[in-house]
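Here you go, sequence then predicted model.
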Amino acid sequence: MAHQDNHAAHAVGFKDYLTGFILSVILTVIPFMLVMHPEVLGLSRGATLITVVLFGLVQVLVHLVYFLHMKTDAEGRWNVVSMIFTVLIIAFVVGLSVWIMWSMHYHMMIN
């Protein structure tokens, strides 16, 4: 019985990875084709840029859900909390570093 449960869990995991892979390929190919062949839809450069960025954001969500298993179950919620904490710490470190460098540049300029 335990062998069947393990096999079922493996099949569900493989199905999730395959779904994530297919979605990732689709979300990569569409923006690539928009950039390589802009005449197909006739989008402006700005609209193409916005479309590529939106497809990139959707692909980040696909990777978080299907590959990093950020889901709504109890274990997934802890993964989401730790991910948010990590992103906040990185944003603070990078943001404050840029602020310090800008401040040093501003205050050390010779007039």
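Nice, I can see it.

switch to C-alpha atoms for all contacts and neighbour counts from now on
OK.

Can you give me the distance of the most centrally placed residue in the chain to Leu18?
Nearest residue to the geometric centre of the chain (CA atoms, centre = their mean): Val60, 2.0 Å. Between Val60 and Leu18 the distance is 16 Å, computed by CA to CA, to the nearest Å.

hang on, the earlier thing: does anything pack onto the helix or strand the residue nearest to the centre of the chain falls within? Which helices or strands?
Secondary structure assignment for Val60, by DSSP states H and E: helix 45-62. Contacts defined by 3 or more CA pairs under 8 Å, 6 or more residues apart in numbering; DSSP states H and E place helix 45-62 against helix 2-36.

Sort out which residues of the particular helix or strand that has Ser103 in it are buried, please.
Here Ser103, judged by DSSP H and E, is contained in helix 74-107. Along helix 74-107, the positions that meet the burial threshold by neighbour count (16 or more other CA atoms under 10 Å) are Asn79, Val80.

putting a second one here so we can go through both:
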Amino acid sequence: MSDAHASHDGGNHGSVKSYVIGLIFSLVLTIIPFWMVMSGGFSNMAVVVTISIMAILQVLVQLIMFMHLDFKTEDGWNAGSFIFTALILAILVGGSLWIMQNLHANMMLGG
């Protein structure tokens, strides 16, 4: 019996080894910012930058190791859907931050 699991369409899913490696990467990418916050020995900017970088890397690990996203299969549908999702997420997060910044600036004028 093989470690690889076949999907309904004949594709190949990850092996136990790839899942374990993904789990280890995920744990490390979670422990590093947690340690930085709990130790308290770093500037706020360093902590925010580290958390942001680790979050981006965490998303990539999840997509590649657990969801098996690659840019080679299915005639680019995986890549296209990933790029579309990233674009929508950037618009959503960027727009929310823009709105919150404008609200903060306008609320500070009155008081």
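Here it is on my side, so go on. What you see is a predicted model; the values in this text were computed from it and never measured.

Please state their TM-score.
Here the TM-score for the pair of chains, by TM-score structural alignment, normalised by the length of structure 1, is 0.63; 90 aligned residues with a CA RMSD of 3.0 Å.

Comparing the helix holding Val60 of structure 1 with structure 2, how large is the average distance?
Between helix 45-62 of structure 1 and the aligned residues of structure 2, the post-superposition mean distance stands at 0.8 Å (mean CA distance after the TM-score superposition for structure 1).

if I line the two up, what does Met36 of structure 1 land on in structure 2?
With TM-score structural alignment as the matching criterion, the partner of Met36 of structure 1 in structure 2 is Met38.

what's the distance between the nearest residue to Asp3 of structure 2 once chain neighbours are set aside and Ile51 of structure 2?
For Asp3 of structure 2, the nearest residue in space outside its immediate sequence neighbours is Ser15; the separation is 5.0 Å by CA to CA, 6 or more residues apart in numbering. Ser15 of structure 2 sits 29 Å away from Ile51 of structure 2, going by CA to CA.

Who has more neighbours out of these two?
Between Ser15 of structure 2 and Ile51, counting by other CA atoms under 10 Å, Ile51 is the more crowded of the two (19 against 14).

ok, now which ones touch the residue nearest to Arg77 of structure 1 when sequence neighbours are not counted?
Leaving out its chain neighbours, the residue that sits closest to Arg77 of structure 1 by CA to CA, 6+ apart is Lys71, at 6.6 Å. Contacts for Lys71 of structure 1 (CA atoms under 8 Å, 6 or more residues apart in numbering) come out as Val65, Arg77, Val80.
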